[in-house]
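Peer 1: 3D, please:
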Amino acid sequence: MCTAMTLQSVQGENFFGRTMDFSYPIEPGVFIIPKDYQWQSLSTNKRYINRYSFIGIGQETDGMLGFFDGVNEQGLAAAVLYFEGYADYDLPIDNKEAIASLDFLHYILGHCSSVDDLKALLKNIRIVGIPDPVTQKAAPLHWIATDKSGKCVVIEQTKTGLEIKHNPIGVMANSPDFNWHMTNLRNYMEISTTQKKEANWGGVSLTPFGQGAGTRHLPGGFTSPERFVRTAFLKTHTNVPESRSEAIMACFHIMNSVSIPKGIVITDRGTDDYTKYTAFMNTNTCEYYFKTYENSQMIKASLWDYNMHGTQPIFLGSIVHPFVI
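Peer 2: Model (predicted):
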């Protein structure tokens, strides 16, 4: 369970971020990956050389460094979300290069400068499922990506093949597939930021209890369709931010509406599925802003604050810093 979105400011800067909702224990940290970094996929044993540096939140487990989200030096940002019941990795090879699903986010951040670049790259790619060290199974995944221009796409590999879909709303959640979510928005056309002042039923005057009546049909649960609708409505109707600080504040306020507290969503394994962290990136400046379940204080990290001439990843530390009274 996760939600992702983009948001543009008056100045045209594009902000991108997500909630990381998960029911398994993870230890996310911030990493700087230098340009020309050479790495080997433990999933397929292939070696890659990155073209671009990037900053990302991820985790190293059993020697495998995987990423949940990130932004590279060219302003391409991306995140991976769960896609249960729809992701399909059992496809014919068709002479395309196989990229492990766990490596895919790292691969595109290291190789693509823009959404257009990503589209060209995917013509020769197929994604293969490899069990990850956390869940011990091939996690069903899909991806959302954006760049400095504000273009946004969703990447989904299902039984019909690998598709890269234009995302005009700049929002993504989990299953069903993206096209279903966009069609589902039509069920909520009556939602409004305004409200009727009065209605007359057979001579009886009815007035609203207070402000906000136009949003009474906005779904309030934490299923993927409900989170998609709620995020899409809020991001498209909030005031356009006039500055970077306003943009970041707007992003986090919107995501607060889909942030899941512990104990509200319990899996069939008896574990809590909750929002481990919320993070946003400025694709123009490569700055990261994040807060965690344990500490709501926002922390900032920038790609450009560190030596980019090294040959190995730089681990900036865990993002989990419990709040102490």
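
Peer 1: rest of the way, CA atoms for contacts and neighbours
Peer 2: Noted.

Peer 1: ranges for the helices of the stretch 101-250 of the chain?
Peer 2: Remark: helices assigned in the stretch 101-250 of the chain by DSSP state H, counting those that start in this stretch are 104-111, 115-122, 178-184, 224-237, 244-256.

Peer 1: Just put those helices in TSV and tack on distance to residue 55 and mean neighbour count.
Peer 2: Below are the helices of the stretch 101-250 of the chain laid out as TSV (distance: least, CA to CA, whole Å; neighbours: other CA atoms under 10 Å):
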stretch	distance to residue 55	mean neighbour count
helix 104-111	9	24
helix 115-122	18	16
helix 178-184	27	15
helix 224-237	25	20
helix 244-256	18	18
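
Peer 1: how about the ones you listed in CSV, adding distance to residue 288?
Peer 2: Below are these laid out as CSV (distance: least, CA to CA, whole Å):
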stretch, distance to residue 288
helix 104-111, 15
helix 115-122, 20
helix 178-184, 26
helix 224-237, 19
helix 244-256, 10
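
Peer 1: Could you measure from residue 76 over to residue 243?
Peer 2: 21 Å (CA to CA, to the nearest Å).

Peer 1: Neighbour count for the two, which is higher?
Peer 2: For residue 76 and residue 243, the more surrounded residue by other CA atoms under 10 Å is residue 76, and the numbers stand at 31 against 15.

Peer 1: Here is the second sequence; please produce its structure so I can put it next to the first one:
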Amino acid sequence: MDFDFDMGARPVVIPRGYRFKAAVDAEGIVAKFGFVGSGRQVGEYAVVDGVNEHGFGAATLYLVESKYNEGPVAGKQNLASYEMVPYLLGNYTTVAELRDHLDDINIVAVANAFMGNIVVPLHWIVADDTGDCAVLEQTGAGLELFDNPVGVMTNSPDFGWHLQNLKNYPQLQPTQAPARKYGTLNVHGFGAGTGAVGLPGDYTSVSRFVRMAFMREVGEKVSGQANAVNTISHLMNSVDIPRGAKLMDNLSADYSQYRAYCSLSDRTYFLQPYDDQTITRVQLTEDLLNADAPTEFAVQHQQQFVSVN
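Peer 2: The predicted structure is shown next:
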């Protein structure tokens, strides 16, 4: 989650049957299923990522090319863009189920006061515990769900553009680049890592997509929840934005406020904040799912050190 102002997010569990106040639909949004994710109460709980009790996960990313409808449509679930994650996690069990019910959803161009009264341009990555992964976008041709063969998504441009851009990088490899002759000169690389020369290292969403697609493909495959979270954390280090490295037009620092990991197989959410690398772990339980109200969990914001004598 990269922003230039503090989002104040923390892990929150939304129980089964919780009714969200909605910007368009007077009846609100009912979450049939409970879920855990990162959220904040701003009049209503705003949740931007998470996993539900059925192992279905979703996360929000920016897409400036988004084009939403001007008004509600009778017979559909009418949603503001920022309400999509609570709706998806609260009502779907698999990506396949979402594919079958895509026509039930209408995204309306509604401004969000917390975000400065703008229509927040978003798209979403969704996945389930079968390994099915897809990207949800609306850019003018209606709401579309695209299969995601690389399992990665970042911000703009649209998903199809990112996939096409990967064609610029088929030469990337984790092994050492082979020697090459230039005339009569036989040239060897400087050593291990030369196979990845050309991997983009800046903080644009375009470069981060390529970098994470490469890291995900070549990174060590491990088993077990602890090993998986540890490995993913190391992979995410390659796209983490420290304060000061990426400045907005007004010179405010856009930085990685937190990193979140979802274990879809056992319905567990992990949040790792910028100011403290300690990971907070929340697993869905029947008590949390059947609670009368959402449950919030505090996160650490002070780095702890262990002294070794």
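
Peer 1: Once they're superposed, tell me the TM-score.
Peer 2: Scored against TM-score structural alignment, normalised by the length of the second structure, the superposed chains reach a TM-score of 0.93; 303 aligned residues with a CA RMSD of 1.7 Å.

Peer 1: picking up where we left off before, of all the helices of the stretch 101-250 of the first structure, which lies closest to residue 44 of the first structure?
Peer 2: helix 104-111 (11.8 Å; CA to CA).

Peer 1: how much does that closest one stray from the second structure?
Peer 2: Taking mean CA distance after the TM-score superposition for the first structure, the mean distance separating helix 104-111 of the first structure from the aligned residues in the second structure is 0.6 Å.

Peer 1: quick check: that helix aligns to which part of the second structure?
Peer 2: Counting by TM-score structural alignment, helix 104-111 of the first structure falls onto residues 84-91 of the second structure.

Peer 1: Give me the neighbour count for the nearest residue to residue 318 of the first structure once chain neighbours are set aside.
Peer 2: Excluding the flanking residues, the one nearest residue 318 of the first structure by CA to CA, 6 or more residues apart in numbering is residue 29, at 4.0 Å. The number of residues packed near residue 29 of the first structure is 17, by other CA under 10 Å.

Peer 1: what residue of the second structure matches up with residue 144 of the first structure?
Peer 2: Aligned partner of residue 144 of the first structure by TM-score structural alignment: residue 125.

Peer 1: As a check, name the ranges of all strands in the stretch 151-300 of the first structure.
Peer 2: 152-158, 161-166, 171-172, 199-201, 204-206, 274-282, 287-292, 299-302 (DSSP state E, counting those that start in this stretch).

Peer 1: quick one: the third one aligns where in the second structure?
Peer 2: Taken onto the second structure by TM-score structural alignment, strand 171-172 of the first structure occupies residues 152-153 there.

Peer 1: can you list contacts of that stretch?
Peer 2: The contact list for stretch 152-153 of the second structure (CA atoms under 8 Å, 6 or more residues apart in numbering) reads 125, 135, 159, 209, 212, 213.

Peer 1: Now check residue 309 of the first structure against the second structure: what is it aligned to?
Peer 2: Checking with TM-score structural alignment, residue 309 of the first structure has residue 290 as its match.

Peer 1: Correct me if wrong: its match contacts residue 16.
Peer 2: Yes: between residue 290 of the second structure and residue 16 there is a contact under CA atoms under 8 Å: 6.1 Å.

Peer 1: excluding its backbone neighbours, what's nearest residue 76 of the second structure?
Peer 2: Nearest non-adjacent residue to residue 76 of the second structure (CA to CA, 6+ apart): residue 104, at 5.0 Å.
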